[in-house]
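S.K.: no FASTA, just this:
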């Protein structure tokens, strides 16, 4: 088995290694990963690995080193389970490795890993969905966009659920990220919307965000003082504390809600900051899923998420170029590019072990 380990206290440090595959116990299956995506999500998983528990999904057994989860597609290659046959392909949450062992239990729409160490972790990450054999392109788009755009849509749903906190403008930090651009696009869909959409991004990515056509205005981080001082919501995809400080200071009490979503700028994140206006609150997508499941019944929010991400994926070829890397060791370079902020927003990264 090949895998990538990440230093849990210095997440830009990685190493590839080979370890012996564990024999299966009764009820377990072995999955061989066919492909997985690397996105800004994976940086957040590493940066928030202790706080939210992402290191717990796939324990490495090596002190100080963890395995970052990824989204992708795998095939059952060995089974001692009555519910999963060899050859079944599953989409879901995997380690950055070429194989994984799970303990599947049948559930609505697919399977759940009921391994003891995952029992207290969010259900959405323990679910695996059967997928038919299709084109590589379909697998790649699903792995890259579905997790990111699911978060985008759940953010949109949550904002709707809270009447946009009475905001006249919604400001999206790191609007060039795929989660950010997804939220901008969903926010732009209602014909009767009463808010403006303001995208914040770096100077090098401004033209890209403008070209997507979802924002009413696109500003760079050094133009925060140009943002109108009207009732606002800030949705922060990057965790950049300097940007957050500047925006909170500028808007003050005009800021009605500040939402923290991602940590792609983990190296500019300060966990304790005294800010003007409301205290930032962390948005945890699985909580919104759980709320909607309770309100709407099982399966409905999943249907809406699927329809939503496919709407944006339909024209992804016009703004995203998929780059495929082969071999687990090849994951280190694009992961490092994401961690250090060097990855282009127009690129989608796929690893084929």
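M.R.: Okay, I see it. Quick caveat: nothing in here was measured; it's all calculated off a predicted structure.
S.K.: alpha carbons only for contacts and neighbour counts from here, please
M.R.: Noted.
S.K.: For residue 258, which residues are in contact?
M.R.: 233, 234, 235, 236, 278, 279, 280, 281 (Cα atoms under 8 Å, 6 or more residues apart in numbering).
S.K.: Contact partners for residue 86?
M.R.: Shown in contact with residue 86 (Cα under 8 Å, 6+ apart): 75, 76, 77, 78, 79.
S.K.: any idea which of these is the one closest to residue 309?
M.R.: residue 75 (23.6 Å; Cα to Cα).
S.K.: The closest one: which element?
M.R.: Residue 75 belongs to strand 69-79 when assigned by DSSP states H and E.
S.K.: chain center to the following helix or strand past that strand: distance?
M.R.: Sequence-wise, the next helix or strand downstream of strand 69-79 (DSSP H and E) is strand 89-95. From the chain centre to the centre of strand 89-95 is a distance of 14 Å (Cα atoms, centre = their mean, to the nearest Å).
S.K.: what does stretch 155-162 give?
M.R.: 17 Å.
S.K.: try stretch 13-27
M.R.: Taking mean C-alpha positions (Cα atoms, centre = their mean), stretch 13-27 and its chain are 25 Å apart.
S.K.: Can you tell me the centre-most residue of the chain?
M.R.: residue 41 (3.6 Å; Cα atoms, centre = their mean).
S.K.: Roughly how far does that residue sit from residue 238?
M.R.: Separation of residue 41 from residue 238 (Cα to Cα, to the nearest Å): 10 Å.
S.K.: Also residue 189?
M.R.: 24 Å.
S.K.: Please apply the same query to residue 201.
M.R.: From residue 201 over to residue 238 (counting by Cα to Cα), the distance is 10 Å.
S.K.: Please enumerate the strands of the stretch 201-350 of the chain.
M.R.: With DSSP state E, counting those that start in this stretch as the criterion, the stretch 201-350 of the chain has strands at 217-220, 232-236, 255-260, 281-282, 321-326, 347-352.
S.K.: before we go on, here's another structure to hold up against the first:
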């Protein structure tokens, strides 16, 4: 490609995740051998984007995927779709559409390696040490989980639902650590209720939702939890029942309440991430088990070894198809699409997500192209 173009990028202040800026620059357009140029068409924005950013410079290294060169500002990744507008790579053709992990930007230069019918991995050197699952790009024409009419739901569900699917599998794989009740905080979040959907009805196991008064009606209407309580109601639960805490809130005070209420009956504290929590868990002495961070790629690697990648994909695609069928039904109780256009809209959604101002049923998709 020899035509110059304007590259626009949305950058996020690392120490104030609701603060963003737009940066534009002219790009000469010429590709080196082994490069492709993608035009990013659309992406989803959820609380997971904020969670990724919150852990950006620590163990997950999310800011490292698309570096800005500015220590204070990061390039937030998002799951979405992009089209090839120029290519020097055999097997990656102009006009093809790919699903994957893209920066919030107008374009992205990539270096495809391990090109197959299914897609490719971005081989740009700085990504070689990062989690490989986030470096893979799926060719839509060959993706068994792809349906053009359901693109918006795939963007919203797939990255969250892999977390939900593998979290449910992690809990089952460990026999719920001996618990007979599972308490889930921030139960209105899509990842939380996706996990509840995957767990379904389990004999001898009670799934209890903790949520805000504002979201209580929504969570009750989901009908995927056995009991729904406001946060203040956690202390009414029986304290002598073996309990597993799955934390999507990151709230230190709520965690302390849970630990002190259940004491020795708390068998495991699983921290699954939070949109509002912008630091690691406080090292506060509490009775019961130490909170442990859940990270989906660890369980994916385990199941790839146990079952093989093909079987993992089959099981995931089957569960995801059932979930999307529920979410995409008109008037469904789970999700209402909120579609917007352009970078400014993305800035507003990010600010609202970080500030906790997004309605639990709303699911945000931003289209650029």
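M.R.: Noted; the coordinates are in hand. Note that the coordinates shown come from a computational prediction; the quantities given were computed from them, not determined experimentally.
S.K.: what's the angle between the longest helix that the first structure contains and strand 69-79?
M.R.: Longest helix in the first structure, counting residues (DSSP state H): helix 136-161. Orientation check (axes from the mean of the first three to the mean of the last three Cα atoms, to 10 degrees): helix 136-161 of the first structure against strand 69-79 gives 130 degrees.
S.K.: Run through the neighbouring helices and strands of helix 136-161 of the first structure.
M.R.: Where contact means 3 or more Cα pairs under 8 Å, 6 or more residues apart in numbering; DSSP states H and E, helix 136-161 of the first structure is packed against strand 29-38, strand 69-79, helix 178-188, helix 285-296, helix 300-313, strand 347-352.
S.K.: mean per-residue distance, the next helix or strand after that helix to the second structure?
M.R.: Going down the chain from helix 136-161 of the first structure, the next helix or strand is strand 169-173, by DSSP H and E. Mean deviation of strand 169-173 of the first structure relative to the second structure after superposition (mean Cα distance after the TM-score superposition for the first structure): 0.9 Å.
S.K.: Which stretch of the second structure lines up against strand 169-173 of the first structure?
M.R.: Using TM-score structural alignment, strand 169-173 of the first structure lines up with residues 181-185 of the second structure.
S.K.: one step back: would a markdown table of the helices and strands packed on helix 136-161 of the first structure with mean neighbour count and distance to residue 88 of the first structure be doable?
M.R.: A markdown table is the format used below for these (neighbours: other Cα atoms under 10 Å; distance: least, Cα to Cα, whole Å):
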| stretch | mean neighbour count | distance to residue 88 of the first structure |
| --- | --- | --- |
| strand 29-38 | 24 | 9 |
| strand 69-79 | 23 | 5 |
| helix 178-188 | 25 | 30 |
| helix 285-296 | 15 | 26 |
| helix 300-313 | 16 | 21 |
| strand 347-352 | 21 | 18 |
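S.K.: Out of those, which is closest to residue 136 of the first structure?
M.R.: When these are ranked by proximity to residue 136 of the first structure (Cα to Cα), strand 29-38 comes first, at 8.8 Å.
S.K.: Contacts for the closest one, please.
M.R.: 24, 70-81, 84, 97-104, 139-140, 143-144, 334-335, 348-353.
S.K.: rerun that using 6 Å as the cut-off
M.R.: Applying Cα atoms under 6 Å, 6 or more residues apart in numbering, the external contacts of strand 29-38 of the first structure come out as 71-80, 98-102, 143-144, 349-352.
S.K.: What of stretch 115-131 of the first structure?
M.R.: 89, 90, 91, 92, 93, 103, 110, 111, 112, 113.
S.K.: out of those residues, who's nearest residue 14 of the first structure?
M.R.: Of the contacts of stretch 115-131 of the first structure, the one sitting nearest to residue 14 of the first structure (Cα to Cα) turns out to be residue 93, at 20.0 Å.
S.K.: What's the match for that closest one in the second structure?
M.R.: In the second structure, residue 93 of the first structure lands on residue 101 (TM-score structural alignment).
S.K.: Burial check on its match, number of neighbours?
M.R.: 22 (other Cα atoms under 10 Å).
S.K.: since we're on residue 195 of the first structure, how many residues are nearby?
M.R.: So residue 195 of the first structure, with other Cα under 10 Å, has 17 neighbours.
S.K.: Can you find the partner of it in the second structure?
M.R.: By TM-score structural alignment, residue 195 of the first structure lines up with residue 205.
S.K.: Now do the contacts for the alignment partner in the second structure of residue 239 of the first structure.
M.R.: Matched by TM-score structural alignment, residue 239 of the first structure corresponds to residue 250 in the second structure. Listed by Cα under 6 Å, 6+ apart, the contact partners of residue 250 of the second structure are 274, 277.
S.K.: Apply 10 Å and report the result again.
M.R.: Residues near residue 250 of the second structure by Cα atoms under 10 Å, 6 or more residues apart in numbering: 185-186, 271-282.
S.K.: cool, and residue 2 of the first structure?
M.R.: Counted by Cα under 10 Å, 6+ apart, residue 2 of the first structure has contacts 16-21, 96-99, 327-329, 353.
S.K.: One more: residue 299 of the second structure?
M.R.: 163, 166, 167, 169, 170, 173, 305.
S.K.: Adding distance to residue 233 of the second structure, write those residues out as TSV.
M.R.: Below are the contacts of residue 299 of the second structure laid out as TSV (distance: Cα to Cα, whole Å):
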residue	distance to residue 233 of the second structure
163	27
166	28
167	25
169	28
170	27
173	29
305	41
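S.K.: ok, and the most crowded of those?
M.R.: Result: residue 167 is most packed of those (other Cα under 10 Å), 27 neighbours.
S.K.: Return the residues in contact with the match of residue 93 of the first structure.
M.R.: 43, 65, 77-82, 133-138, 155, 159.
S.K.: Mind doing that once more with 6 Å?
M.R.: 78, 79.
S.K.: Over to the one 5 residues further on?
M.R.: With contact set as Cα under 6 Å, 6+ apart, residue 106 of the second structure has these partners: 7, 8, 39, 40.
S.K.: Great, nothing more from me.
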